[in-house]
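1. my questions are about this predicted structure, shown below with the sequence.
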Amino acid sequence: PAPYKGGADNLAALMKKAVEMIDNLRPAPGGTAFLGNSTKLDYSYPDVKKCRIPQKAESVNKVMSDCVNLFKGMPDVSSPLTMSNVWPQPNNASIIASMLPLIFAPNIIEGEYAWNVHKAELESGGMLADLFEWDPAKSGAVYTYGGSGCWFYGLKYAITRVLPGSREKGVRTDGKVLVSAQAHYCRQNATDWSGLGMDNVVVIPTDPESNKMDLNALESKLKELTEQGIPVIEVVCTMGTTDASVFDPIADVRRLLDKYPNPKGYGKALLYADAVCGWSWQTFRYYDFEKNPLGFSPEALRVIKKNYDEIKGIHYADAVGIDFHKFGFSPYISSCFVYKDAAEFENIMRRGSYAYLQEVTPYNPMYYTLEVSRTASGSLAGWATLKYLGIEGLQAVLGGILEVRLYMDSLVEKQTEMVMADADDTGFITLFRVYPEGTDAREQFARELNDRGSRAELLCNNRLQQAIGEKMFEWYLSGHKIDGKPTPHIAYSTGFRNASWNEDGSDAEGTVYALKTYPMNVYNNPSVMDHVITCVLAARDEVEKEME
């Protein structure tokens, strides 16, 4: 980019050209759920790594063309047919805001290199603190490299608080991290990379009906650790799991943590809310459920109210991790670690000064962040989303997509050969099983779920779900059409829960497989979900023919 305006600076023209080029990869109306005309991989592994830096410079037009070509065959997140996971289409304001830092390269290490761009982190942190019913002036936030980064920040905060000597001498005490069985697998990343050790994660069983952390089991473990003089580093409440949208009972967890404090000589255990998938339901704190101004259906309103009632205790947490690139509909990566007590966090995590960095503004997070160089892309994306959508916009998007998901549930319920695998799910996902033609799906699934004697049938129909899921993916990749319309991009789970007769998980194969749709697109609608049902049944029939 040129240093001055008014001169020859072709960045805007090049950007316009690049956007037009990548837009040309989009399908025509009614087209496939991938970009370009083919999903064929354009490389072989590991031969692809035999690349070398070109001896001479290539033209920017060639580089741009080569770059755009990399997107050919990629799932199109803007397509309503893309519903494989928590993969939302980013909103326009967040896309634009996250691109601007690429031009002038603000580094939010400290004020000199970011100046007013720092406001995006400070203001969005304040808005989120207010959303969580904390005092914004006393709270703080750090944008980081993902939900696992938030988890890692929470763990490091907890270790430093409970084991203050660990900063100089390292972790020398086997303190415990308590999580529910539904907690995200990044718990292993965080305890491994922090040096605390994966063996110090204590998994608390979940209630088989609700999938929430079992409070009796938690209290028993806290009591046991207290009696043994072993400190608890932190308890992690998952506030909205990826598939089942389950919220741990955080208010009760806080009560138990206060009842069983750490032994003398250790700091207070941290209560961390992993709310990367659930945080935005808190926006319904401001919703009038009686007047229902956005006109949600009674069933959607019931689910929304349930989600809000589950998450509203989030203010009991010491810190919260959120992803804007999940239920905030923003681009990767826009994760934010929000902490209630800025004075404590920023002081106990503070490191010494740096000779070549000076404090020229009031905000200098370089002293306590994990990262040194930090792009402003994530903070601007999150900040722009909060301002652009606002409370009502987030409510409308969440509720609108929920309506589509509930419609999908109703379609499954109408099919005698399909059954909801998790009918009480309150998120965007529909988990369902499909059975051979003529099968009473509800009766069959109930038997597989509750009768150990039906284990072989469960495993057989698990293989059927997997085969249907793989057939759907094959059709999606090839652009296969059913009734003149492309196959959607959906997914399947190879064990989102154990069978009821296998609650302890002792039978590694005694899990429930399910197909799943995860609509995260504002262009999705009932007709798209009608087509999903048609395609799934066609895939079932094709799989059965191949198995004959």
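-> Sure thing, it's come through. Fair warning: this is a prediction, and the values are worked out from it, not measured in the lab. Numbers count the residues shown, from 1 in each chain.
2. C-alpha from now on. contacts and neighbour counts both.
-> Noted.
3. wait, residue 247 touches residue 214, no?
-> No - with contact defined as CA atoms under 8 Å, residue 247 does not count as touching residue 214 (11.8 Å).
4. between these two, which has more neighbouring residues?
-> Using other CA atoms under 10 Å, the more surrounded residue of residue 247 and residue 214 is residue 247, with 26 against 19.
5. ok, and the closest non-adjacent residue to the more buried one?
-> residue 239 (4.3 Å; CA to CA, 6 or more residues apart in numbering).
6. here comes the other one, which I'd like you to weigh against the first:
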Amino acid sequence: MSTLRARYFARDPKLWPVFRDPGLSRLVESRRHHAPTAERLAAYPNGEHLLDALKADHAIPDGPRIPGEVHEPLLFAAALSKAWENPSSVENVVTMPCDPAIYGAMLGVAANPNLVYREYCEVAEELEKTVVRQIAQLVGYDPAEATGVFTQGGTFCNLYGYLFGIRKAMPDALHLGLEHGQDYRIINSQGGHYSNTTNLSLLGVNLARKTIRVRVTSSHDIDLKDLEDQLVACFRLNCLVPCIMLTMGTTDTFGVDRVKPVYDLCRQLTARFGLTTVPHIHVDSAVGWPLIFFLDYDFAANPLAINAATLASLHHNVERFRELKYADSFTVDFQKWGFVPYTSSLVMIKERASLQALEHDPENFSYFEKGTQGQTHFQSTIECSRGAAGLFGAYSALQYLGKRGYQMLIAHGLQNANYFRHRLAHTPGALVIAQQNQGPSVGFRLYDPAIVTDPVAELAFEKEFDDSAAHRERVTRNNAYHRDVFLRRGKHGLYTNWVQFVTNTGYSDTGAWHPLPGEKAVFMNPLTDHDHIDRFVARLHAT
């Protein structure tokens, strides 16, 4: 790890001359001082004055500035942006971008291709095809048949996933809308990202009547029995299911859905009910996708000397990610565990024919050359403009880090996460949620050790679905204790995040349930070490 850090995460101008720019050099230096968030403004020279001036600024300058002159408000805003390169920053599924990705993204910005149209991007289009082929090869898609689109974030990738299903199952929806024709239901999981729902709202889907949210298990993955029951109910009524949205790596506890059983179930049930439309399976793997770098890892030889506990859990998760090839499409967020700057997201598509379902009529694009339109994804994309900075950053990161570099970075994060789980397991009042998931995300709840002597039993009590006043009062007491500790602890060792849904109660007879809040840390930061974890645990209960 020390070599990886020095070569690819040090912002070293001797290795990456782009950081010799005076503005970038000052920015890097100012962000090396890892003050807690609340202290960063005071630590920045003249910070309070610069912030006041920025807030009061409302006029564009009359004349041009001297080229190369550092503009202080610009540098200040960059310097005081969230410092993901701080080793304590583990709040969410975000991490610092690596140096080669920054370099690649800057080349993409300077060239300024628009990937939506071949004449506007030329050879940059071939770079996109190259990354798509590389990811296809890695996951087990046929590189000659697969395709993909770089787009603006994981939410857009998941939006494409829904659209593939809708347009393939309900082709008239392109012109007549979703409420025309046959009845339908779109299925996702209660443990999925919020974009699973917001995208459907954006598409005009009636959330109350046209969506089914499948239950989750104690591991926060999709409940396959409930999924089967829901599909059977739909198919018995001749109700279409255009799309099933799965998740491989939930944000807060890294629940990983199985894909192959869903793939098999869809085909078995559509054959049983004589249906011609098989649901499109899209996997939101925005968080977990880098585990595909381990699909050909020699777990027996273990060349990276990954510790035994992490190796076993990694192997378990990799076996699940081996099933990603059965998805019709999936989300790749390079901007998360791929160490690439925002935004860099790719929707991978197993069969390029899926894009044909999204094609709009050629007459809608009258001011583009007809002969060029069909040579790209132009008529099928959501965007009229697709910037290439994310593509260039992703390609550069893949080329400089390589599979082995990614494996080392991923293993480092997973070993940190396991060490954190170990420390919490030996701390009174602490309980890891879905400990068996063993991903980079660690969700946990804290209880007052003076009151709760057995956190496992206490969580079991909380997870009972019980709307009685006594039950609500006890859960509320526990929630308040943890929330108060979280606020009093401050930023020490690790910067964690409060989440309103770190786990859930069981289900009532009618399927009702309640969320349970908690705290999470996500170990993707390549600069985080055990000493940061130790300092955090020492103040875990804000003592």
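-> Happy to help now that I have it. Predicted model only: the values in this text are computed from it and were never measured.
7. can you give me the TM-score here?
-> TM-score of the superposed chains, computed with TM-score structural alignment, normalised by the length of the second structure, equals 0.86; 511 aligned residues with a CA RMSD of 3.0 Å.
8. re earlier: quick one: the residue nearest to residue 247 of the first structure and residue 281 touch, right?
-> No - taking contacts as CA under 8 Å, residue 239 of the first structure lies outside contact range of residue 281: 10.1 Å.
9. those two: which is more packed in?
-> residue 239 (31 against 24).
10. overlap in contacts of residue 239 and residue 281 of the first structure?
-> Residues touching both residue 239 of the first structure and residue 281 (CA atoms under 8 Å, 6 or more residues apart in numbering): residue 311.
11. in which helix or strand does the counterpart of residue 332 of the first structure in the second structure reside?
-> Here residue 332 of the first structure is matched to residue 342 in the second structure, going by TM-score structural alignment. Using DSSP states H and E, no element contains residue 342 of the second structure; it sits outside every helix and strand.
12. now residue 342 of the second structure, nearest residue through space, not along the chain?
-> For residue 342 of the second structure, the spatially nearest residue (CA to CA, 6+ apart) is residue 335, at 5.5 Å.
13. number of residues surrounding that neighbour?
-> Neighbours around residue 335 of the second structure, by other CA under 10 Å: 26.
14. repeat that for residue 438 of the first structure.
-> 8.
15. need the contact list for it.
-> residue 417.
16. host element of it?
-> Residue 438 of the first structure belongs to no helix or strand, assigned by DSSP H and E.
17. any idea how far it lies from residue 457 of the first structure?
-> Note on residue 438 of the first structure: its distance to residue 457 of the first structure, by CA to CA, to the nearest Å, is 16 Å.
18. with residue 540 of the first structure instead?
-> Relative to residue 457 of the first structure, and taking CA to CA, residue 540 of the first structure is found at 17 Å.
19. also residue 182 of the first structure?
-> 26 Å.
20. more crowded one of the two?
-> Neighbour count, other CA under 10 Å: between residue 182 of the first structure and residue 457, residue 182 has more, with 25 against 15.
21. now which residue in the second structure aligns to that one?
-> Mapped onto the second structure by TM-score structural alignment, residue 182 of the first structure lines up with residue 191.
22. quick one: contacts for that match?
-> Contacts of residue 191 of the second structure by CA under 8 Å, 6+ apart are 215-216, 220-222, 247, 250, 255.
23. so which of those residues comes closest to residue 132 of the second structure?
-> residue 247 (20.5 Å; CA to CA).
24. Three-state assignment for that closest one, please.
-> strand (DSSP: H, G, I helix; E, B strand; the rest coil).
25. tally of neighbours for it?
-> Quick note: residue 247 of the second structure (other CA under 10 Å) scores 30 neighbours.
26. spatially nearest residue to it, not counting backbone neighbours?
-> Using CA to CA, 6+ apart, the closest residue to residue 247 of the second structure is residue 284 (4.7 Å).
27. what does the one you found align to in the first structure?
-> In the first structure, residue 284 of the second structure lands on residue 274 (TM-score structural alignment).
28. show me what contacts the counterpart of residue 432 of the second structure in the first structure?
-> Taking TM-score structural alignment, residue 432 of the second structure has residue 420 as its aligned residue in the first structure. Shown in contact with residue 420 of the first structure (CA under 8 Å, 6+ apart): 409, 412-413, 430-433.
29. with neighbour count and distance to residue 39 of the first structure added, can I get these in JSON lines?
-> Listed next are the contacts of residue 420 of the first structure as JSON lines, based on neighbours: other CA atoms under 10 Å; distance: CA to CA, whole Å:
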{"residue": "409", "neighbour count": "19", "distance to residue 39 of the first structure": "30"}
{"residue": "412", "neighbour count": "21", "distance to residue 39 of the first structure": "30"}
{"residue": "413", "neighbour count": "16", "distance to residue 39 of the first structure": "33"}
{"residue": "430", "neighbour count": "25", "distance to residue 39 of the first structure": "26"}
{"residue": "431", "neighbour count": "25", "distance to residue 39 of the first structure": "26"}
{"residue": "432", "neighbour count": "22", "distance to residue 39 of the first structure": "27"}
{"residue": "433", "neighbour count": "25", "distance to residue 39 of the first structure": "27"}
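30. filter the residues you listed down to just the ones in helices.
-> Under the assignment DSSP state H, the contacts of residue 420 of the first structure contribute 409, 412-413 to helices.
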